[in-house]
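# just need the structure, nothing else, for what follows:
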Amino acid sequence: MTNQEIQISMSKSVEAAQRNFNTIRTGRANSSLLDRISVEYYGAETPLKSLATITTPDSQTIAIQPFDMGSLPLIEKAIATSDLGFTPNNDGKTIRINIPPLTEERRKEFCKLASKYAEEGKVALRNIRRDSIERIKKSEKDGEISKDQSHDEQENIQKITDKFINEVDKNLSDKESEILKV
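From the prediction side, this is the model:
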């Protein structure tokens, strides 16, 4: 695996961690909060964003306008039974979700969740590093590259890994400050 391929794999891991961060509430309405919700629609699990237009008319409200009005009760049920803790309000055409302000305790829980997502991202980065270093050691053992080349490559992979881990840490601190901001 070339350094460029390693960087691409690692950047995908960082993006996945960032997507996870985006699903954490911050006290403000954000349509990405509903990204993980899927609805049982005609016997198939369908992502909510495929069934409806999701907007944020103000900082405390998410509005969901289904493309098919028959899916309205299904969407409402999926939101109500999700782990987000939202109570959807259905007016017959649109589902509105009021986002209550977060309590201090809830903010701390969300910070812990963000830390968990960051750690998952770092583990993914370390796994990529481990696999790459194993490949280099195998090449050295097979005589394809010298010891010096092997050492240089391993150092280079460690520098790349450190760069991406710092990026995950920066994203985590940004998310935590966003969660803790009242």
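# for the rest of this, base every contact and every neighbour count on C-alpha atoms.
Will do.
# please name the nearest non-neighbouring residue to Thr55.
Distances taken as C-alpha to C-alpha, 6 or more residues apart in numbering put Ala63 closest to Thr55, at 5.2 Å, once the chain neighbours are dropped.
# surely Asn3 meets Gln158?
No. In this structure, Asn3 is not within contact of Gln158 by C-alpha atoms under 8 Å, at 10.9 Å.
# state the distance from the residue nearest to Thr55 to Pro47.
16 Å (C-alpha to C-alpha, to the nearest Å).
# neighbour count: these two, which is higher?
Using other C-alpha atoms under 10 Å as the criterion, Ala63 and Pro47 rank with Ala63 on top: 22 against 17.
# sequence B follows; please return its structure for comparison with A:
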Amino acid sequence: MINEVFADGKKRMEGALTSLEGDFGKLRTGRAATSLVDKIPVDYYGTPTPINQLASVSVPDSRTVAIQPWDRGAFSLIEKALQQSDLGLNPVNDGKVLRIIIPPLTEERRKELVKIAKKYTEESKIAIRNVRRDMNDTLKKLEKDKDISEDEQRKAQDDVQKLTDDYVKKCDAACAEKEKEIMEI
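This next block holds a predicted model:
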């Protein structure tokens, strides 16, 4: 039973870490990445559709994202969606490909992005701590129901804390890496 609690908790903590990495992918770092535009919704025939389902998205160089729609009718729709997104970038339309030139980030904008990255990290840590609380509650319930002994419950709670600490360290390491990437000129 304890193993089931740990398996579920570990899976949920891993999910929080994966979510954090997904959030980091959406942060603009001054370097071009397809993840910047992949999930931007385009109103395609009345249905919000992500750009990566309407076009091929590539990075021809470190400062450019190229978007080549498969349907010519989607050109103006994708362009409009990009202009309305919160990226603050204007696409250049040459009739075949939409190009987004990523300008270098200002020092002020870099600091803002670092704050956002830290906020995402803190949210992930909160999610991990919530998983810890749920695991401990489950262990206490098992002990109360006499399914495990008090000693087993205490040892399991210590192991839960170690697992939590490991995942919090992983979040901090991911944040430090992203901060380094953002501040890199």
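# quick revisit: between Asn3 and Gln158 of the first structure, who's got more neighbours?
With neighbours defined as other C-alpha under 10 Å, Asn3 of the first structure and Gln158 compare such that Gln158 has more, 16 against 13.
# ok, and the closest non-adjacent residue to the more buried one?
Once flanking residues are discounted, Gln158 of the first structure sits nearest to Arg129: 7.1 Å by C-alpha to C-alpha, 6+ apart.
# which residues are in contact with the residue nearest the centre of the first structure?
By C-alpha atoms, centre = their mean, the first structure has its centre lying nearest to Asn20, at 1.6 Å. For Asn20 of the first structure, the residues meeting the contact criterion (C-alpha atoms under 8 Å, 6 or more residues apart in numbering) are 114, 117.
# what helix or strand is the aligned residue in the second structure for it on?
By TM-score structural alignment, Asn20 of the first structure lines up with Asp23 in the second structure. Using DSSP states H and E, Asp23 of the second structure maps to helix 2-25.
# gap between the residue lying farthest from the centre of the first structure and Arg135 of the first structure?
Distance from the centre of the first structure peaks at Gly143, with 41.1 Å (C-alpha atoms, centre = their mean). Separation of Gly143 of the first structure from Arg135 of the first structure (C-alpha to C-alpha): 12 Å.
# could you do Glu40 of the first structure as well?
Taking C-alpha to C-alpha as the measure, Glu40 of the first structure falls 44 Å from Arg135 of the first structure.
# go on, Arg28 of the first structure?
46 Å.
# just tell me what Ala74 of the second structure corresponds to in the first structure.
Under TM-score structural alignment, Ala74 of the second structure pairs with Ser71 in the first structure.
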